Structure formats: structure tokens, C-alpha cells
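Colleague: Take a look and give me a structure for this.
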Amino acid sequence: MSPGDEGQTRTRLPEGGGDVYGGARRGGRSSSRSLVTVVGVVVLLIAAIAFANRGGDDSSSSSGSAGKPKTSPTSASGTKPVRSGYAHDQQGAQSAAANYAVALSSADMFSKVRRDAILQDIITPSRVTDFESTLDKAYTPAFNKAVGLNEDGSTPSGYTFVSRTSPIGTKVTAASDNDATVEVWCSGLLGLAGEKSTNPVTNSWFTDTLQLRWSGGDWKIVTQSQKAGPAPVPGDDKASSADEMAKAVEEYGGFTYAR
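Modeller: Here you go, the predicted structure:
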């Protein structure tokens, strides 16, 4: 894997449309997420989870929330998982890639301040500026509005914004002492939960490919690309109501670790 191999950037951005809630059965593919090519020198991901000490809750309206359980990052042990310091081997690279896929696929990426902090943590230093510049061009007021948010990226009153990714598995496709390319197979949720939402929470399947480099004592992202699938045959589950989905998001905290 050549250090100079950068190529064309491509980032997964959700589309603005979507069916309203109403108990419809899921389709085989989500229309709320799509692959969008962004010309540049680095590959960028939409989205992020907050690392444990930064807060990575899905954004939700504050109205009517009194007495409800609050979303919080969770881990198997109940303690905050490490966000860095992965082992300098292939398993460490896979762990880093899985966690980074989660980190770059949550609601925090819609906040300029939180997004930049995440990029500082997980991108190799020489590429941070490129990532920041391209993502700033992607997360525009028009884009935020297209996914159902306010122009400033905040969630409209009475709704709950959901953006989460769950890694299903990882695979190393190339490796050397200080470089590794890891594929992360993921399932994702994206949408706006609420009675009148035209962008309801939908599910998608995709595979992220992360080129990592050992830098400063840890694995860092050099480039990322994404492709759709593999997607399983959709089940016979009936879609939940807007209230049920919003309640689930509020009561079940998103994970801040993956592998």
C-alpha cells in the first residue's frame, strides 16, 4: 500500500426524501442513504459517534423529555472504553477501523465543533485539514435541511434525529508493519423520528474500506471509501411507529466501542 495512494474521495450522504411512518414493511435497500462522489484528495465519511468523554448521544428535542431515560454511550463493562491506543498489529487495526466506522457515522458529525474534534482524534495528522475542508463543503445548511434538520444542524422541536452504525464484521485486505487496509461491514440507521417526519428512520447496509497508518503510537485513517452491501434479504418485520422509534433511541444508548 503506497503512502501516496490517495485517489478520489467518496462519501455516503443521505438523501432528503423518504416515506412517512405508517407501519410499512421494510424494503431491501434504504433510500435515505446513498453514495455521493466528492472530488478531492481524501475520502470522507459522514458522521460520527462521540467518543466516551465527548458525548455521542443522538440529537433529540428537549420538549416533553422530563422523566424519560436519557441516551448515553454504553459499554459492556459499564465503564468508558478507550478511544485510542490500539495494538500495533492486525487485530488492533481491525478494532480501530470498526470503532472509527462507528465514530464517523453518528449525529455528532453534523456539529462543526464535534466533527473537527473527532477528525483530530482519528485522522492521520497530515490529512486532517483535507478531511475538514471537504466535510465543511458537505455539511451545508441545505444538506442539513435535506435530511430533516434545521439549517444549523440542530434537531427540530418534537423530533429525534438518529444516525448510528453497527459494525457486523471486519477483514484485513492488506497489511505491513505500519499500514493496513481494513474492510468494515456495517448496518446503519438514519432518519428523523416524529409523527410528521418525511425522513423516517431507515436501515441500510454498506462496507467501509479504511486505509490506516501507524502514526504517533496509534492507528489513524489515511483514506476511506464505501460501497453498498452486502445486504441480507429483508425480514417480515413490521416497521415501528414514530413514537416507538423515538422512545427506543432515547432509552437505548449508542455504543462507543465496536470490537
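Colleague: okay, CA-based contacts and neighbour counts for the rest of this
Modeller: Noted.
Colleague: So which residue is smack in the middle of this protein?
Modeller: Residue closest to the average C-alpha location in the chain (Cα atoms, centre = their mean): residue 105, at 0.6 Å.
Colleague: tell me the contacts of the nearest residue to residue 17 once chain neighbours are set aside?
Modeller: Excluding its sequence neighbours, the residue lying closest to residue 17 (Cα to Cα, 6 or more residues apart in numbering) is residue 199, at 6.0 Å. By Cα atoms under 8 Å, 6 or more residues apart in numbering, the contact list for residue 199 reads 16, 17, 18, 19, 20, 32, 147, 148, 191, 192, 193.
Colleague: Which of these has the largest number of neighbours?
Modeller: Among these, residue 193 has the most neighbours (other Cα atoms under 10 Å), with 29 neighbours.
Colleague: contacting residues for that residue?
Modeller: Contacts of residue 193 by Cα under 8 Å, 6+ apart are 159, 160, 161, 162, 199, 200, 201, 242, 243, 245, 246.
Colleague: Can I get those in a markdown table including distance to residue 28 and secondary structure?
Modeller: Formatted as a markdown table, these follow (distance: Cα to Cα, whole Å; DSSP: H, G, I helix; E, B strand; the rest coil):
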| residue | distance to residue 28 | secondary structure |
| --- | --- | --- |
| 159 | 25 | coil |
| 160 | 24 | strand |
| 161 | 22 | strand |
| 162 | 20 | strand |
| 199 | 17 | coil |
| 200 | 16 | coil |
| 201 | 14 | coil |
| 242 | 20 | helix |
| 243 | 23 | helix |
| 245 | 19 | helix |
| 246 | 22 | helix |
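Colleague: If any of those are buried, give me the PyMOL selection for them.
Modeller: Command for PyMOL that selects the buried part of the contacts of residue 193, burial taken from 16 or more other Cα atoms under 10 Å:
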select buried, resi 159+160+161+162+199+200+201+242+245+246
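Colleague: from the contacts of residue 193, which is closest to residue 120?
Modeller: Residue 120 lies nearest to residue 162 out of the contacts of residue 193, by Cα to Cα, at 23.4 Å.
Colleague: what's the spacing between that closest one and residue 179?
Modeller: Distance, residue 162 to residue 179, using Cα to Cα, to the nearest Å: 33 Å.
Colleague: Likewise for residue 131?
Modeller: Taking Cα to Cα as the measure, residue 131 falls 19 Å from residue 179.
Colleague: For the contacts of residue 199, give me a markdown table that also has distance to residue 110 and secondary structure.
Modeller: A markdown table is the format used below for the contacts of residue 199 (distance: Cα to Cα, whole Å; three-state DSSP):
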| residue | distance to residue 110 | secondary structure |
| --- | --- | --- |
| 16 | 15 | coil |
| 17 | 18 | coil |
| 18 | 19 | coil |
| 19 | 22 | coil |
| 20 | 23 | coil |
| 32 | 16 | coil |
| 147 | 11 | coil |
| 148 | 12 | coil |
| 191 | 13 | strand |
| 192 | 14 | strand |
| 193 | 17 | strand |
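Colleague: this one next, for a side-by-side:
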Amino acid sequence: MSPDDDGYGNDSGRSNDGYSTLGGTRQTRTRLPDGQGGDGYGPRRPARNSRSLFTVLGVVVLLLAAIAFANMGGGDGGDGGDGGDGTRGSDAKKAGSAPTAATGTKPVTGKSGSIPSGFAHDEQGAQSAAANYSVALVSADILKPDRRTQIVRRVFAAGRVDELETKLNQAYSKDFLDKVGLDENGQAAEGMTYVSRTAPVGTKVTQLSDSSATVEVWCTGVFGTAGVGSTNPVSNDWFTMTLKLRWESNDWKVDSFSQKDGPAPVNTDRTASNADDIAKAVEEYGGFTYAR
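Modeller: You can find the predicted model right below:
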């Protein structure tokens, strides 16, 4: 991994999807409001009282519901076909788990704005693309109308852009933003810092052909609003994103993606940092360009 000084990945926002989950495989579980079932995303910190925990869970439920809405009716959309241009023939490759050690190969040849682009046309390139796109798709910027448009147009396959942009605009409406404590531009109130940052832990290719790939990205992250009096305190989460990629215009692009919980480790009893420390960390520590 190499530091990304322009801030890519600085603000990762967590949303769960249903366009297969923002994706296509339809693995998302329906998240119900507090008291109606479901296990919840909040960390098990002894210091947090039950009221605060329910508040965190409620906000996460909203985020998950928005993504599920954005993915409804999208269908599979196809995975770009198996061996579309015949370079590898028509037989798709079913890839299993691979060693997690870094290869040392540079992940990309360039960037489109702050998002890496120019991934290699091979298995490693598909994994690097999926890891970097996961960070962008659950970033805080996806909640900002102007940045959302840029992300969708840079990450998704051309045939998916208009549909996804419309659905995401509907999902992240003003009413939704109000409920998570953000204004219509996706900004937190004065004195508050909205935190949504994701870090890929590992990747796994489950399908690969010359024209398409399916990659699972295991992620962790921190999500919430840092600030005195915040009703949505920053908490951590673990989840797995599945991205269906298509080789298009000499790069890997997202055709669809989905999201599910875990695998999650046991949380330690480490004392939570205060809001100022969290906000400061988000401002001072930059993101990365992720490689396989």
C-alpha cells in the first residue's frame, strides 16, 4: 500500500446495499428498527449506555436501508459475460483463496480525480480495483450530492451510471441526511465531524474471466459523528463487500455490488477515545491506495 496524499479514502461512509446490495448478488439482510430484530453494528463497549447503543444502531439501520433501496430492482445486470473477447475462451475461471502477502506490484498506473484508475487486466488488478472501489463506495463523500456524482461516474460501468446515480440520489435524500445529522449537502453541524472511513483487510476472487470478475473485500471501518453532544458517536464495524467488475475502456469498473455483515472479531475492552481525538485523527491521517 502507498499513502494517498490527496485524501482518497479519508472519509469513508458506511451504507449497506440492495442493488444486489449496492451490487447485484442480493446478499443484503433487511435491517429492522430497534426492537424488531437483527444483531446491530454497534461496538460492544462497556462504557456505552443502552440509550447510546440504540441510537448508533438506529443510524446504521438508516444507512443500510438507504443502500438496500438504491439496489432494488437493479437485477443482476449481467457480469459482463464469460470470456467476452475470447482471449481466455468462454470458460470462466473460478478462483479460490489466495495468499494474502503483498506482491510488491504497483496497483495502478494513474487516477481519475482522487480515485485510483488504470488497474491491470488480471486477477491482481481486479482485487486492487475492488479494494479501492470499496473505500469510495462507503465513504462520507457518497453522502455529498456533488461528490456522489463524481464517484458514481468514475467507479461504475457506463451502462450502470444513470440508473445508480438516480437511485442513490433517492436513497440519500434530504430526509435521510436529516436523520443521520447531516445537512442537504452531506455536511455535519458546526463543531461536529462526520466520520466514515473504511479499510480493506483482504480480498478474494470468486470468479474471473477475461471480461469480468467477482471479488469479495473484507473490510473494517469507523463510522459516526464526532463532537460534543453527538447522538451518533463514532463506532467500528466489520463487513464484506462483493463487487462484480467488468473490463471496460481498459480498466476494471463496477457492474454491481453487495454488502453483508462480518466476519467480525471479538472486541477488546479498550477505552474509547474522546470525540476530539477521533476528529483530529480523521483530519491528520490520510488514506491509501490499496494493492493486492
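Colleague: Quantify their similarity with the TM-score.
Modeller: Superposed pair, TM-score by TM-score structural alignment, normalised by the length of the first structure: 0.74. Supporting alignment: 215 aligned residues with a Cα RMSD of 3.2 Å.
Colleague: counterpart of the residue nearest to residue 17 of the first structure in the second structure?
Modeller: Aligned against the second structure by TM-score structural alignment, residue 199 of the first structure finds its counterpart in residue 232.
Colleague: what do you get for residue 157 of the first structure?
Modeller: So, by TM-score structural alignment, residue 157 of the first structure is matched to residue 190.
Colleague: same check, this time on residue 111 of the first structure
Modeller: Aligned partner of residue 111 of the first structure by TM-score structural alignment: residue 144.
Colleague: Contact partners for the spatially closest residue to its match that is not a sequence neighbour?
Modeller: Among residues not flanking residue 144 of the second structure along the chain, residue 186 sits closest, at 4.5 Å (Cα to Cα, 6+ apart). Neighbouring residues of residue 186 of the second structure by Cα under 8 Å, 6+ apart: 140, 141, 143, 144, 145, 177.
Colleague: Would you mind measuring from residue 186 of the second structure to residue 239 of the second structure?
Modeller: Taking Cα to Cα, one finds residue 186 of the second structure at 23 Å from residue 239 of the second structure.
Colleague: Equivalent analysis for residue 168 of the second structure, please.
Modeller: 20 Å.
Colleague: Who has more neighbours out of those two?
Modeller: residue 168 (23 against 20).
Colleague: Can you name every helix or strand that the helix or strand containing residue 154 of the second structure contacts?
Modeller: Under the criterion of DSSP states H and E, residue 154 of the second structure resides in helix 145-155. Other elements packing on helix 145-155 of the second structure under the criterion 3 or more Cα pairs under 8 Å, 6 or more residues apart in numbering; DSSP states H and E are helix 123-137, helix 161-171.
Colleague: I'd like to know which elements the shortest one is packed against.
Modeller: Using 3+ Cα pairs under 8 Å, 6+ apart as the contact criterion, the neighbours of helix 161-171 of the second structure among helices and strands are helix 50-71, helix 145-155.
Colleague: mind putting these in a markdown table, distance to residue 253 of the second structure included?
Modeller: Listed next are these as a markdown table, based on distance: least, Cα to Cα, whole Å:
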| stretch | distance to residue 253 of the second structure |
| --- | --- |
| helix 50-71 | 17 |
| helix 145-155 | 6 |
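Colleague: so which of those helices gets nearest residue 263 of the second structure?
Modeller: Per Cα to Cα, nearest to residue 263 of the second structure of these: helix 50-71, 17.2 Å.
Colleague: any idea what residue 246 of the second structure aligns with in the first structure?
Modeller: Under TM-score structural alignment, residue 246 of the second structure pairs with residue 213 in the first structure.
Colleague: got a list of what residue 25 of the first structure touches?
Modeller: Neighbours of residue 25 of the first structure in contact, by Cα under 8 Å, 6+ apart: 236, 237, 238, 239.
Colleague: And those, which is closest to residue 88 of the first structure?
Modeller: residue 237 (41.8 Å).
Colleague: Just give me the neighbour total for the closest one.
Modeller: There are 10 residues near residue 237 of the first structure, going by other Cα under 10 Å.
Colleague: Would you mind measuring from it to residue 27 of the first structure?
Modeller: 10 Å.
Colleague: same thing with residue 174 of the first structure?
Modeller: Taking Cα to Cα, one finds residue 174 of the first structure at 34 Å from residue 27 of the first structure.
Colleague: Check residue 240 of the first structure too.
Modeller: Taking Cα to Cα, one finds residue 240 of the first structure at 14 Å from residue 27 of the first structure.
Colleague: For the stretch 151-292 of the second structure, just list every one of the helices.
Modeller: Counting by DSSP state H, counting those that start in this stretch, the stretch 151-292 of the second structure has helices at residues 161-171, 174-179, 275-284.
Colleague: Can you tell me which of those is packed in deepest?
Modeller: helix 161-171 (a mean of 18; mean count of other Cα atoms under 10 Å).
Colleague: Also compute the angle for that helix relative to helix 145-155, please.
Modeller: 150 degrees (axes from the mean of the first three to the mean of the last three Cα atoms, to 10 degrees).
Colleague: Residue range in the first structure corresponding to helix 161-171 of the second structure, please.
Modeller: The alignment places helix 161-171 of the second structure over residues 128-138 of the first structure (TM-score structural alignment).
Colleague: And for that stretch, what's in contact with it?
Modeller: Everything outside stretch 128-138 of the first structure that qualifies as a contact, by Cα under 8 Å, 6+ apart, is 38, 40, 41, 42, 43, 44, 46, 112, 116, 119, 120.
Colleague: List just the nearest of those residues to residue 95 of the first structure.
Modeller: For the contacts of stretch 128-138 of the first structure, with residue 95 of the first structure as the reference and Cα to Cα as the criterion, the closest is residue 119, at 17.3 Å.
Colleague: what's the closest non-adjacent residue to that closest one?
Modeller: residue 128 (6.4 Å).
Colleague: could you measure the one you found against residue 108 of the first structure, distance?
Modeller: Residue 128 of the first structure is 17 Å from residue 108 of the first structure, by Cα to Cα.
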